[in-house]
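# after the sequence you'll find the predicted model.
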Amino acid sequence: MSNVHQAITAHVSKQNAHLQQFLQLEEARERAIEEAVAACAAGRPFQVDLINRITSAINEHAQQGISPTRVYVTEQMVREHAAKQQV
């Protein structure tokens, strides 16, 4: 195997690992959003702290590779999303 081939393989492996970690964080963020929206829709108290901790981890992770960043979530955003789902 040539040095170029090894370098390309290493680069692709690194990118794949980066994206796999992003997907795990993204899934955790989506679950946290769904839980907050469900609580809000049911009239229960909810917080966005966990969502935004995961968002922060995603954004820090994005600085090290090719994955996208995500916006921080406010309580108002959760309320608006819950209201749209109830229509």
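On my side now, so go ahead. Numbering: from 1, shown residues only.

# make it CA atoms for all contacts and neighbour counts henceforth
OK.

# show me what the top helix by length along the chain is packed against.
Taking DSSP state H as the criterion, the chain has its longest helix at helix 3-41. Judged by 3 or more C-alpha pairs under 8 Å, 6 or more residues apart in numbering; DSSP states H and E, helix 3-41 is in contact with helix 49-62, helix 75-85.

# excluding its backbone neighbours, what's nearest the residue sitting nearest the centre point of the chain?
Nearest to the geometric centre of the chain sits residue 26, at 2.8 Å (C-alpha atoms, centre = their mean). In this structure, residue 26 finds its nearest non-sequential neighbour in residue 58, 7.4 Å apart by C-alpha to C-alpha, 6 or more residues apart in numbering.

# comparison target below:
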Amino acid sequence: MNVHEAISKHSNAQHLHLVRFAELDAQREHAIEAAVDLCKRGLPFNVDAINAVTTQIIAHAQKGISPLRSLVTEDMVRDYVNKG
């Protein structure tokens, strides 16, 4: 494999890694929005869906260049809603 092919292969792998990160991050944001909405309406909520995707993001980040995301607590959601 010549240098050009190696660079192209590496660039493509990074691109695909970041595409997958973006997909997971969008799922996480959707789960956060759902929890925030329930909290704003005074309904019961949990952060299980948020943290399930966050755990996937953390595992994915260990294989490439994507950023990490933090696990979320119910208190974090309540604090966010109360500040808004």
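Yep, it's here. Quick caveat, the model's predicted, so the values are computed rather than measured.

# picking up where we left off before, deepest in the core, which of the helices and strands packed on helix 3-41 of structure 1 is it.
Highest mean neighbour count of the helices and strands packed on helix 3-41 of structure 1: helix 49-62, a mean of 17 (counted as mean count of other C-alpha atoms under 10 Å).

# after superposition, how close is it to structure 2?
With mean C-alpha distance after the TM-score superposition for structure 1, helix 49-62 of structure 1 departs from structure 2 by a mean of 0.2 Å once superposed.

# so which bit of structure 2 is that helix matched to?
Aligned using TM-score structural alignment, helix 49-62 of structure 1 spans residues 48-61 in structure 2.

# ok, residues contacting that stretch?
With C-alpha atoms under 8 Å, 6 or more residues apart in numbering as the test, stretch 48-61 of structure 2 has contacts from 21, 24-25, 27-29, 31-32, 66-72.

# go again using 7 Å as the cut-off
When contacts are defined by C-alpha atoms under 7 Å, 6 or more residues apart in numbering, stretch 48-61 of structure 2 is touched by residues 21, 24, 27, 28, 31, 32, 67, 68, 69, 70, 71, 72.
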